[in-house]
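A.B. asks: sequence first, predicted coordinates after that:
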Amino acid sequence: MNVEAHLTTLQGKKAGIDEAIVIENKRPSPDNVRISQLKREKLRLKEEIERCHLS
């Protein structure tokens, strides 16, 4: 997989996580543990995207 395709995939996953966080926050009783997990995954993806840009 070339770098551009990999970046596109990572950015898509990150956007999906953003959406999941918004949906979870809109619930009457949001699951804070789930939100924390999603935010950690989003940060991991952000760091990987940054590493790809530096290569």
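C.D. replies: Everything's here; your move.

A.B. asks: alpha carbons only for contacts and neighbour counts from here, please
C.D. replies: Noted.

A.B. asks: in this structure, which spans are helices?
C.D. replies: Listed in chain order, the helices found in the chain under DSSP state H are 3-26, 32-54.

A.B. asks: just checking, what packs against the last one?
C.D. replies: Using 3 or more C-alpha pairs under 8 Å, 6 or more residues apart in numbering; DSSP states H and E as the contact definition, the elements that helix 32-54 packs against are helix 3-26.

A.B. asks: and the comparison structure, right after this:
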Amino acid sequence: MENSHISALMAKHAGLDARIKAESSRPLPDMTLVATLKKQKLRLKEEMAQTH
């Protein structure tokens, strides 16, 4: 169970990373959105660290 939870967190983390890269590469990126996505990514990273 824990392994599938970590896998799900890692998948979400990778998805957020892709969204951040996509938004950042736009001509006029929404920096508020980028900041929000980065905060979500950090929370997931912290949760993954606590799970180990």
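C.D. replies: Thanks, I have it. None of these values were measured; they are calculated from a predicted model.

A.B. asks: coming back round to it: a markdown table for the helices of the first structure, including mean neighbour count?
C.D. replies: What follows is the helices of the first structure, written out as a markdown table (neighbours: other C-alpha atoms under 10 Å):
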| stretch | mean neighbour count |
| --- | --- |
| helix 3-26 | 14 |
| helix 32-54 | 14 |
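
A.B. asks: Leu38 of the first structure contacts Glu19, doesn't it?
C.D. replies: No - between Leu38 of the first structure and Glu19 there is no contact under C-alpha atoms under 8 Å: 10.1 Å.

A.B. asks: Ser24 of the second structure and Ala35 touch, don't they?
C.D. replies: No - taking contacts as C-alpha under 8 Å, Ser24 of the second structure lies outside contact range of Ala35: 10.5 Å.
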